[in-house]
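Chemist: Please work out how this folds:
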Amino acid sequence: MVTAPDCIGTASRPAAPPGAVPWVAMYHSVDTCSSDPYRVTVTPERLEHQLAWLDRHGLRGVTVRELLAARARGEGRNLVALTFDDGYADFLTHALPALRRRRFGATLFVLPGRLGGLNSWDPLGPRKPLLTADGVRAAAAEGVEIGSHGLTHIDLTRADDVTLKSETADSAALLRELTGSPVDGFCYPYGTVDSRVVAAVRDAGYGYACAIDPGALSGPHALPRLHVGQNDTAWRLGLKYRLHRLRRRPVRGV
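Modeler: This next block holds a predicted model:
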């Protein structure tokens, strides 16, 4: 069988110096899906290949919390934070077993205002079930870091002050009650963020927050991420990683 060449060889293993762009990979759903207009789904087989690519290059998937702690010590050159947005029920059935086999960690950003519901914010579908409260607790019990994706998956840059506080502070309180653990991380729905939203997230007590492309914003509450999808073969994954490092500015304080 012919395989695509890897872009990063063993001799050129990524070794980001302090202040360089952290590698935070963004996943959503892991399942088989015939229709995926928003590119939020990877098949279990594709995820296995992508995790194997990391493993082959001496890279280890971890939680965002672990990545940031390692970077604060001047370490973590071989760490990649794996994040899964929205809290789809298929995380337990497909993503978690694959992570377990590699002994990788991950951060799961969930919506405590939609537990047991559906991804109704995606008008074109397909409809996907979200984790229940028991499902979130089960993931946390397996060592998965649980973070907030807001309460209901709205564009926070368009929210009024009362709604913004509810989506940030109230979601953290609900998740702390649900899991019995601190909630360090936040993830901006749709990746949309501005300085007002960053301030609300910081005021709510989060230690970090993940965006996609935060533009001029920088720091632990505006972490850029690399979207990983179904089309990302080994060759594409290596290329996207290189472009991510070139196109994203260094993150202040990380």
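Chemist: rest of the way, CA atoms for contacts and neighbours
Modeler: Noted.
Chemist: Which secondary structure elements does the strand or helix carrying Leu99 sit against?
Modeler: For Leu99, the element it lies in under DSSP states H and E is helix 96-102. Contacts defined by 3 or more CA pairs under 8 Å, 6 or more residues apart in numbering; DSSP states H and E place helix 96-102 against helix 44-56.
Chemist: Going by neighbour count, list what's buried in the helix holding Leu99.
Modeler: Within helix 96-102, the residues that count as buried by 16 or more other CA atoms under 10 Å are Leu96, Ala98, Leu99.
Chemist: nearest to Leu178, of those?
Modeler: If you rank the buried residues of helix 96-102 by distance to Leu178 using CA to CA, Leu96 comes first, at 19.5 Å.
Chemist: what residues are up against that closest one?
Modeler: Residues near Leu96 by CA atoms under 8 Å, 6 or more residues apart in numbering: Ala139.
Chemist: For the buried residues of helix 96-102, give me JSON lines that also has distance to Asn231.
Modeler: Below are the buried residues of helix 96-102 laid out as JSON lines (distance: CA to CA, whole Å):
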{"residue": "Leu96", "distance to Asn231": "21"}
{"residue": "Ala98", "distance to Asn231": "18"}
{"residue": "Leu99", "distance to Asn231": "20"}
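Chemist: just curious, which of the residues you listed is nearest to Thr233?
Modeler: Ala98 (16.8 Å).
Chemist: Contacts only, for that closest one.
Modeler: Applying CA under 8 Å, 6+ apart, the residues contacting Ala98 are Pro44, Leu47, Glu48.
Chemist: now those residues: which count as buried?
Modeler: Pro44, Leu47, Glu48.
Chemist: Put together a markdown table for these, with distance to Ala209 on each row.
Modeler: A markdown table is the format used below for the buried ones among the contacts of Ala98 (distance: CA to CA, whole Å):
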| residue | distance to Ala209 |
| --- | --- |
| Pro44 | 27 |
| Leu47 | 24 |
| Glu48 | 27 |
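Chemist: One more sequence to fold, the one below, so I can look at both together:
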Amino acid sequence: MNAARVPVLMYHRVGDVRDAREARYAISAANFTAHMRAVAHAGFRAIGIDAFVAWLQGGQSLPEGALLITFDDGFRGVRENAVPVLEQLAWPFTVFLVSDQIGGENAWMRGSDPEAGTYPLLDADEIHDMQQRGCSFQSHTRSHRRLPALDDDALRDELRGSRETLSELLRAEVRYLAYPFGQVDERVEVASRNAGYTAAFATQPGFNRPDVDRFRIRRLDVFGTDSAAMLLRKIRLGSNDGSLGNMLGYRLRRVASRLPGMAR
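Modeler: Have a look, this model is predicted:
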């Protein structure tokens, strides 16, 4: 049976967390492993990004339980802590790289939080190694700037420059983009199309069905504090709110919709 909807998971760094502030966008290796094992046990299976976009375009069917796993920014910890469990499961995954920061650190964080810790990003050799281990690399722009705030020339440079640099590094066409901070407006969407991207990923939660806007693909934000049970509820609800209360409310609404006189 062809999948009717496909969730996309959005992770960032996988590794040790210094404080509660970092836990929103960093998950420990042990918790990430628990996530993947729980997802597999529940009957979900990861697919590649090309298969996902082909499904959106109507050119390929996907099994029920298909999902896409993505990592923003390109942290080295993904290779060290996430790849082993993904290899065990034989699951493909996608990393969105900041092309001007390859081999550096996530220095863009200091722009919004001068006290934020920075962490190493993948270098070229590590990227090439991961290409052979089931990873698709795509664009997260050149320098992780807030795209709607840029003028037209700077916007074009962020989008086209990253795509060209990464295509040369990877020796493969870069077709997909993840907007930094999830920020996108109509002008950014048009510029992304003009830069040669086929599809782009935002941070709005929800399920993806074949009629989703190809340049505003939805993703579920996975936090480092999410338990495996919390993640499964997020996936089943298509929501960033994986609380028990939200799941209960959803089930009550489903029951009520089936009662005589309630479905209107």
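Chemist: re earlier: of all the buried ones among the contacts of Ala98 of structure 1, which comes closest to Val193 of structure 1?
Modeler: Distance to Val193 of structure 1, by CA to CA, is smallest for Leu47 among the buried ones among the contacts of Ala98 of structure 1, at 28.0 Å.
Chemist: picking that back up, residue range for the helix or strand following the helix holding Leu99 of structure 1 in structure 2?
Modeler: Remark: after helix 96-102 of structure 1, the chain's next helix or strand is strand 107-110, criterion DSSP H and E. For strand 107-110 of structure 1, the aligned range in structure 2 is residues 94-97, judged by TM-score structural alignment.
Chemist: Equivalent analysis for stretch 84-95 of structure 1, please.
Modeler: Using TM-score structural alignment, stretch 84-95 of structure 1 pairs with 71-82 in structure 2.
Chemist: mind checking how far the matching stretch is from the chain centre?
Modeler: 12 Å (CA atoms, centre = their mean, to the nearest Å).
Chemist: Not counting that stretch itself, show me its contacts.
Modeler: Stretch 71-82 of structure 2 is contacted from outside by 10-15, 29, 32-33, 94-98, 106, 119-122, 126, 130, 140, 178, using CA under 8 Å, 6+ apart.
Chemist: Give me the buried entries from those residues.
Modeler: Buried, going by 16+ other CA under 10 Å: 10-15, 29, 32-33, 94-98, 106, 120-122, 130, 140, 178, out of those.
Chemist: can you count the residues close to the aligned partner of Ala159 of structure 1 in structure 2?
Modeler: With TM-score structural alignment as the criterion, Ala159 of structure 1 lines up with Leu150 in structure 2. Number of residues near Leu150 of structure 2 (other CA atoms under 10 Å) recorded here: 13.
Chemist: same check, this time on Asp152 of structure 2
Modeler: 13.
Chemist: before we move on, what about Leu237 of structure 1?
Modeler: Going by other CA under 10 Å, the residues that sit close to Leu237 of structure 1 add up to 22.
Chemist: From Asp113 of structure 2, how far out is the aligned partner of it in structure 2?
Modeler: Under the alignment defined by TM-score structural alignment, Leu237 of structure 1 corresponds to Leu231 in structure 2. Between Leu231 of structure 2 and Asp113 of structure 2 the computed distance is 28 Å (CA to CA, to the nearest Å).
Chemist: Quick check: next helix or strand after the longest helix along structure 2?
Modeler: Secondary structure assigned by DSSP state H gives helix 152-170 as the longest helix of structure 2. Heading C-terminal from helix 152-170 of structure 2, the first helix or strand you meet, by DSSP H and E, is strand 176-178.
Chemist: Kindly name the residues of structure 1 that line up with that following strand.
Modeler: Alignment of strand 176-178 of structure 2 against structure 1: residues 185-187, by TM-score structural alignment.
Chemist: post-alignment, the matching stretch versus structure 2, mean distance?
Modeler: Once fitted to structure 2, stretch 185-187 of structure 1 is off its aligned match by 0.5 Å on average (mean CA distance after the TM-score superposition for structure 1).
Chemist: where's the match of strand 107-110 of structure 1 relative to the chain centroid, distance-wise?
Modeler: Stretch 94-97 of structure 2 sits 8 Å away from the centroid of its parent chain (CA atoms, centre = their mean).
Chemist: quick one: that stretch to structure 1 mean distance?
Modeler: Here stretch 94-97 of structure 2, set against structure 1 after superposition, deviates by a mean of 0.4 Å using mean CA distance after the TM-score superposition for structure 1.
Chemist: What separation is there between Ala149 of structure 2 and Asp185 of structure 2?
Modeler: 10 Å.
Chemist: Could I get the full set of helices for structure 1?
Modeler: Using DSSP H, helices in structure 1 cover 44-56, 64-72, 90, 96-102, 133-141, 161-165, 171-179, 195-203, 234-247.
Chemist: Would you format the ones you listed as a markdown table with distance to Leu226 of structure 1 included?
Modeler: As requested, the helices of structure 1 are exported to a markdown table (distance: least, CA to CA, whole Å):
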| stretch | distance to Leu226 of structure 1 |
| --- | --- |
| helix 44-56 | 13 |
| helix 64-72 | 13 |
| helix 90 | 21 |
| helix 96-102 | 18 |
| helix 133-141 | 23 |
| helix 161-165 | 26 |
| helix 171-179 | 24 |
| helix 195-203 | 20 |
| helix 234-247 | 7 |
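Chemist: With Pro224 of structure 1 as the reference, name the closest of these.
Modeler: Counting by CA to CA, Pro224 of structure 1 lies closest to helix 234-247 out of the helices of structure 1; the figure is 9.0 Å.
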